[in-house]
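# what's the 3D shape of this:
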Amino acid sequence: MKGFTRWADMRGPIIERIGEEEFEAGKEELQARARGHRLAEIRRRQGMTQAQLAELMGVTKSRVSQIERGQASTHEVLARYVAALGGQLHLVADFGEEQLKVG
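Next up is the predicted model:
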C-alpha cells in the first residue's frame, strides 16, 4: 500500500535509536495500559463503580484506578481484581506443544 509504512520496516530503526531494552519496556507499558483499559471496560459492563470494586477487593478506589491505568499489574493484584468481578485468572506456562497451568 502506498502511504503506509510497515511495522517490519520501522522496528529496526526504532530499536537502533532507543535500544532493545527501552523498546521492550515501552511495549510492556503499552500492554499493561491496554490490559487495564479492558479490565475497566469489563467492570463498567458489569455496572460496577471503582468504589464498589475497591470495597470488594479490600483496597482503595485509588488502587483500582492504578490497576485500570496499568500501573499495578502483578499476578496477585490482577487475580484479586478479576475475582472481585466474578472471574478467574489463569496462569499458563506455554512450551509450544505442551501447556502447564501453574496458577
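# Please count neighbours and contacts with C-alpha atoms only from this point.
Noted.
# now the strands for the protein?
92-94, 99-101 (DSSP state E).
# packing partners for the last one?
Looking back up the chat, that one is strand 99-101. The contact analysis (3 or more CA pairs under 8 Å, 6 or more residues apart in numbering; DSSP states H and E) places strand 99-101 against strand 92-94.
# Following up with a second sequence; could you model it the same way so I can compare the two?
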Amino acid sequence: MSEHSSWAEVKQRMRAAGPEATDAEREERKQTARTATEAYVLGHHLRVIREEQGVTQAQVAESVGISQARVSQIERGKIHNLESMRTYAAALGAKIKVSIEYGDRTVGAA
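Okay, the predicted model is just below:
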C-alpha cells in the first residue's frame, strides 16, 4: 500500500479537519490566488519586454508619470487595475487586450 495520497484525498481530509470554510469561501480563495498568479505573470512579462528594449525602470516611470518604486511593484505582480497595466504596456509600445470567455465563446472586451 502506498504512503502517498491523491490531491482529492488531501483536500477531503482538510475539509473534514477544518470545515469552517464554506464552499463559497474556498472558491473565493481560489479566485484570489488565481488573480494574484495572473498579476505576477503579467508583471513578469512586462519586465521581460522592458529589459529586451534596454529600458530601465526609472525610464518607464518617467514616461508613465509614476515612481520607479511603483514600476517595481507592477513588475512583481502588485498590479491594482487594468489602466495601470495598459499605461505601463503603452510606455513600452505594447498593448494589453482583454477578452471575456464564457463556455466555448470568447468575446473581445477592451
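# Mean neighbour count for the strands of the first structure - can I get that in CSV?
Below are these laid out as CSV (neighbours: other CA atoms under 10 Å):
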stretch, mean neighbour count
strand 92-94, 11
strand 99-101, 10
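# Out of these, which gets nearest to residue 44 of the first structure?
strand 92-94 (27.0 Å; CA to CA).
# close enough to count as contact, residue 86 of the second structure and residue 96?
Yes: with contacts counted by CA atoms under 8 Å, residue 86 of the second structure reaches residue 96, the gap being 5.9 Å.
# Kindly provide the distance from the counterpart of residue 65 of the second structure in the first structure to residue 51 of the first structure.
Aligned by TM-score structural alignment, residue 65 of the second structure pairs with residue 58 of the first structure. Using CA to CA, to the nearest Å, residue 58 of the first structure is found at 10 Å from residue 51 of the first structure.
# just checking, what packs against the top helix by length along the first structure?
Assignment by DSSP state H gives helix 20-45 as the longest helix of the first structure. Where contact means 3+ CA pairs under 8 Å, 6+ apart, helix 20-45 of the first structure is packed against helix 61-68.
# From the contact counts, what lies against the helix it packs on?
By 3+ CA pairs under 8 Å, 6+ apart, helix 61-68 of the first structure packs against helix 20-45, helix 50-57.
# Disregarding residues adjacent in the polypeptide, which is nearest to residue 58 of the second structure?
residue 68 (5.1 Å; CA to CA, 6 or more residues apart in numbering).
# gap between that neighbour and residue 90 of the second structure?
Distance from residue 68 of the second structure to residue 90 of the second structure, by CA to CA: 16 Å.
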